[in-house]
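Asker: give me a model of this one.
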Amino acid sequence: MKKLEIIIRPGMFEAVRDAVSRLGIHGLNYTEIRGFGRQRGHTEVYRGATVQVDCLPKIKIEVVVHDEALESVIAAVVATARTGQVGDGKIFVSEVLDAVRIRTGERGVDAL
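Answerer: From the prediction side, this is the model:
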């Protein structure tokens, strides 16, 4: 099993959620976060003053998938979330040793 931490633009969340769901992945968690990458934020004009915005709003999606679904989920997220502009996001992939469904005690892929 693999855990994907997907960082995307807030406006892409629903499309990414739907794309992942179409692949048969029905459970995920998301968090509204703020951060920056290479773009280092941007400047805005607020009440006539130029303000540097260092941390931009992002969405972090966490989903655990079985190994066979990994590449298709990554491809779906990239195809859906890519705009070609700086700040599209990142996907981090980690190994998951085990999963336990608390309600039934199921383990491993069955717990997903």
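Asker: hey, let's count contacts and neighbours off CA atoms from now on
Answerer: Fine.
Asker: state which helix of this protein is the longest.
Answerer: Looking across the chain with DSSP state H, the single longest helix is helix 70-81.
Asker: buried residues in that one?
Answerer: For helix 70-81, the neighbour count (16 or more other Cα atoms under 10 Å) marks 70, 73, 74, 76, 77, 78, 80, 81 as buried.
Asker: adding distance to residue 2, write those out as CSV.
Answerer: Converted to CSV, the buried residues of helix 70-81 look like this (distance: Cα to Cα, whole Å):
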residue, distance to residue 2
70, 7
73, 11
74, 11
76, 16
77, 15
78, 17
80, 20
81, 20
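Asker: and the residue of the chain positioned farthest from its centre, how far from residue 13?
Answerer: Most distant residue from the mean C-alpha position of the chain: residue 48, 35.2 Å away (Cα atoms, centre = their mean). In this structure, residue 48 and residue 13 are 32 Å apart, going by Cα to Cα, to the nearest Å.
Asker: second input sequence below; structure requested for side-by-side comparison:
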Amino acid sequence: MKMIQAIIRPSKVEEVKNALDEAGYTSLTSIEIKGRGRQKGITQIWRGEEYQVDMLPKVKVELVVPDDKEDEVVEIIRKAAYTGNIGDGKIFVLPVEKTIRIRTGETDDKAL
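Answerer: Presented below is the predicted three-dimensional model:
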């Protein structure tokens, strides 16, 4: 099994969620976070004064999928989160050793 973590723009959460849902991946977790990448934030102007915002709002979306679904899910997220601009985000894929459904005790793929 693989855990897929995607750090995306808040404006793209619904598109990513809907694309995953349409493909049959309904279970996911999302967390509002702040972060920065290579651009190290942005410069904004407020009341005529420039100021630097170096931690931008992002959303982390996480889901666990069987090994053979990893590439499909990564591509769904990548396409749905894409704007073509700096700050579109990153996708990370991590191994998952075990999954247990608390309610039933089912494990691994049956627990997904």
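Asker: quick check: the longest helix of structure 1 compared with structure 2, mean distance?
Answerer: Here helix 70-81 of structure 1, set against structure 2 after superposition, deviates by a mean of 0.8 Å using mean Cα distance after the TM-score superposition for structure 1.
Asker: helix or strand next in line after that helix, which one?
Answerer: The C-terminal neighbour of helix 70-81 of structure 1 among helices and strands, as given by DSSP states H and E, is strand 89-95.
Asker: ok, average deviation of that next one from structure 2?
Answerer: Compared with structure 2, strand 89-95 of structure 1 is 0.4 Å away on average (mean Cα distance after the TM-score superposition for structure 1).
Asker: what sits up against that strand?
Answerer: Residues from elsewhere that reach strand 89-95 of structure 1 (Cα atoms under 8 Å, 6 or more residues apart in numbering): 1, 2, 3, 4, 5, 6, 7, 8, 9, 74.
Asker: how does it look with 7 Å?
Answerer: If you take Cα atoms under 7 Å, 6 or more residues apart in numbering as the criterion, strand 89-95 of structure 1 is touched by 1, 2, 3, 4, 5, 6, 7, 8, 9.
Asker: compute the number of surrounding residues for the fifth one.
Answerer: By that I understand residue 5 of structure 1. Look at residue 5 of structure 1: counted by other Cα atoms under 10 Å, it has 18 neighbours.
Asker: other SSEs contacting the strand or helix carrying it?
Answerer: Applying DSSP H and E as the criterion places residue 5 of structure 1 in strand 2-8. Strand 2-8 of structure 1 sits against strand 56-65, strand 89-95, with contacts defined as 3 or more Cα pairs under 7 Å, 6 or more residues apart in numbering; DSSP states H and E.
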